[in-house]
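Enquirer: Provide a 3D model corresponding to the input given below.
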Amino acid sequence: MTATDPVTVDLAIGTPTPVVSVQPVVLSVPGRGDDLRVRVSAPETGRDLPVILFSHGFGSSLHGYGPLTDFWAAHGFVVVQPTHLDSRTLGIPATDPRTPRIWRFRVEDMKRVLDSLDLVEAAVPGLKGRLDRSRIAAAGHSFGGQTAGNLLGLRVRDPKTGTEEDLSDSRVKAGVLIATAGRGGADLTPFAAENFPFMNPSFANMTTPALVIMGDRDELPLTVRGADWTADPYYLSPGEKSLLTLYGAEHSLGGIAGYEVKETTDENPERVALVQRVTWAYLRSALGIEDSGWRAMRQALAQGAHPLGRIESK
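Expert: Sure thing, here's the model as predicted:
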């Protein structure tokens, strides 16, 4: 983006703060089979720091998503990144008995972090007493978007029991769902329906405020519909929601999954910068910190106003 870009001019982000990052912080989880390892990143200064709990995409780990998590931490958030059981760093085979419930273990990982904030806080030098536990958000990319969505009220029909359980968590006040799955059933490819039976979400009870982010060229092999599938969490959920549509973006949205990672098929630093700023401004608004940045973003990305994308809200 250029110096005259309205988003850059109108959004007063401030100078990045040095970040302290500690990993792995190990949380014991009986029955999980592996301890839960998390990365905690926090700005060196500031008090009453809001928290972002970030869920990675399938196969990634606490080491991923630096372009987002580093930015958030350098601009006033404490970011906690668990490594879920599907991570390539753990090497769990598809035949592992935990595999059918990987989606559920992911949600439990997020809740375990929330239950262990005292340990998380104590693991980072100088962080004790600086968290604002009344301002917690859940965010995630791809599979991680569904995981975060469960904490907002999204429900999954458990392929083993056939039930839909409410796994929402009142401690989570807002969410960011990035390039994540839409409806299941007939919208899935035969491969997805056979191999990912948990990919059958209901958004009818996802009432917690959220920002949904989609790329209009995110042609996933999991659905027969095309890129609009990833907008379902916005259109099919009640309550206060916003949708950021990124023009020309594929699944990594320009490179959010990591620095120079092979998953990025549409490298675009300007697009990544926009995602950084939109998510930062949205969460500050949704968590009740300040609203001017989000108002500026919505104005700058109104329909047809910006070359990189648009924001709509309901």
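Enquirer: Please make it C-alpha for all contacts and neighbour counts, starting now.
Expert: Will do.
Enquirer: Can you show me the strands along the stretch 1-150 of the chain?
Expert: Assigned by DSSP state E, counting those that start in this stretch, the strands in the stretch 1-150 of the chain fall at 19-27, 36-43, 49-55, 78-82, 131-141.
Enquirer: just the stretch 201-314 of the chain next, same as before
Expert: Using DSSP E, counting those that start in this stretch, the strands of the stretch 201-314 of the chain run over 201-202, 210-215, 241-246, 309-313.
Enquirer: Pipe those into a markdown table and attach mean neighbour count per row.
Expert: Output for the strands of the stretch 201-314 of the chain, formatted as a markdown table (neighbours: other CA atoms under 10 Å):
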| stretch | mean neighbour count |
| --- | --- |
| strand 201-202 | 21 |
| strand 210-215 | 26 |
| strand 241-246 | 22 |
| strand 309-313 | 18 |
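Enquirer: wait, which of those strands is closest to Met110?
Expert: Met110 lies closest to strand 210-215 among those, at 17.0 Å (CA to CA).
Enquirer: and the closest one, what does it pack onto?
Expert: strand 174-178, helix 232-235, strand 241-246 (3 or more CA pairs under 8 Å, 6 or more residues apart in numbering; DSSP states H and E).
Enquirer: Dump those to a markdown table, plus distance to Leu301.
Expert: Formatted as a markdown table, the helices and strands packed on strand 210-215 follow (distance: least, CA to CA, whole Å):
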| stretch | distance to Leu301 |
| --- | --- |
| strand 174-178 | 17 |
| helix 232-235 | 17 |
| strand 241-246 | 9 |
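Enquirer: Please generate a structure for the following sequence too, so the two can be compared:
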Amino acid sequence: MAARTIRPAAAAPEDVRIADLDWVDARRDRRVPARLYWPSAAAPAGSVPLIVFSHGLGQSRTGYSYLGRHWAARGTASLHVQHVGSDRSVWAGNPFEVLDRVNVAADEREALARAADVSFALDRILDANSAFAAFIDRSRLVAAGHSYGANTTLIVGGARVVRDGRTLDRRDPRFKVGIVVSAPPFYGERDLNAVLAAVTMPTFHVTATEDVIALPGRRSPVQDRLDVYAAVGTTRKALAVFQGGSHSIFTDRALTGGVTLNPQVKQATAEGALAFLDLAFRGDPSPLASWSETWRPILAVAPTAYPVGESSRNPSRRDRSRS
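Expert: The predicted structure follows:
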């Protein structure tokens, strides 16, 4: 079966409204910049799903634009949060101090601060003073992220660690689904199952056969992505593994992975996330099945839909009492 003709991965500018938001969390004295991709078509009140996206180490709110544009052009808003403690400033300054800056950025405190950034950004976009709040469907809130941002997604989804007998937990029950792209391991944790057992929201995991993380002082093979998927506590999950690719193919870089595969993986990732949301929110497995068949030529592992039962059709029912 030949791969289909590739459409442009990014929607035309007129299809999407883009707003840069410069927030400050006064309680933590921390800036939380964000970029919002919003559907340009008029939407009824309470009708727009929202994805809150967390970037990888050394990225910013302007990255992963192909995802924001694709999702917004198809009716799902995307709020891309910038984490000032682990954004592109990591690569600035004295090159001999990069390792120190990476270590600080990857520190446990920053990992928890990133989760707090995501929750704070959601607070602000849903605030009564927000121009967008009335149009957002609060039953369809999604956490998403790439690399370090995938860890952030899992943390707001319920991942927890124990330190000195105390459980560190930044779960935000408002998020009902997670999109987990290229998740690193939780460094320093020996029992991944214990960390991820409490993640019970539906999760869509994406990686590639050449998805190796190589940073100063850190290296993570593809198997780590598979181990994270296996350890997530819910059975309501699916895994897509692209053949070839790389860790950075999921960023806005246009050449990594090759000029042919790169746009295919980007388009497939953007589409696959929405297909999974149809399964998680509407209990409809057919979009994900169709997606798997369409992209099978570049998939080493094609995702299969989990069984659709009562809890699958209403993934937020159990959490509403906690919100």
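Enquirer: Could you check the strands of the stretch 201-314 of the first structure and tell me which one is nearest Met297 of the first structure?
Expert: Among those, the nearest to Met297 of the first structure by CA to CA is strand 309-313 (8.1 Å).
Enquirer: Now check the second structure for the residue matching Pro269 of the first structure.
Expert: Under the alignment (TM-score structural alignment), Pro269 of the first structure pairs with Pro263 of the second structure.
Enquirer: What sits closest to the residue mapped onto His84 of the first structure from the second structure if chain neighbours are left out?
Expert: By TM-score structural alignment, His84 of the first structure lines up with His83 in the second structure. Nearest residue to His83 of the second structure, sequence neighbours excluded (CA to CA, 6 or more residues apart in numbering): Arg114, at 6.0 Å.
Enquirer: Met206 of the first structure too?
Expert: Distance criterion CA to CA, 6+ apart; nearest residue to Met206 of the first structure, sequence neighbours excluded, is Gly153 at 3.9 Å.
Enquirer: mind listing what the residue nearest to Ala197 of the second structure when sequence neighbours are not counted touches?
Expert: Leaving aside its chain neighbours, Ala197 of the second structure sits nearest to Gly233 (4.0 Å; criterion: CA to CA, 6+ apart). Gly233 of the second structure sits next to Asn193, Leu196, Ala197, Ala198, Val199, Thr200 when contact means CA atoms under 8 Å, 6 or more residues apart in numbering.
Enquirer: tally of neighbours for the match of Pro269 of the first structure?
Expert: 25 (other CA atoms under 10 Å).
Enquirer: Would you confirm that it contacts Ala254?
Expert: Yes: at 7.4 Å, Pro263 of the second structure counts as touching Ala254 under the criterion of CA atoms under 8 Å.
Enquirer: Is Ala270 of the second structure in contact with Arg69, as I believe?
Expert: No: contact criterion CA under 8 Å: Ala270 of the second structure and Arg69 do not qualify, at 9.4 Å.
Enquirer: who has more neighbours, the two?
Expert: A count of neighbours by other CA under 10 Å puts Arg69 above the other of Ala270 of the second structure and Arg69, at 27 against 19.
Enquirer: Pretty sure Val29 of the first structure sits against Arg37.
Expert: No: using CA under 8 Å, Val29 of the first structure is not in contact with Arg37, being 10.1 Å away.
Enquirer: picking that back up, residue in the first structure paired with the residue nearest to Ala197 of the second structure?
Expert: So, by TM-score structural alignment, Gly233 of the second structure is matched to Pro238.
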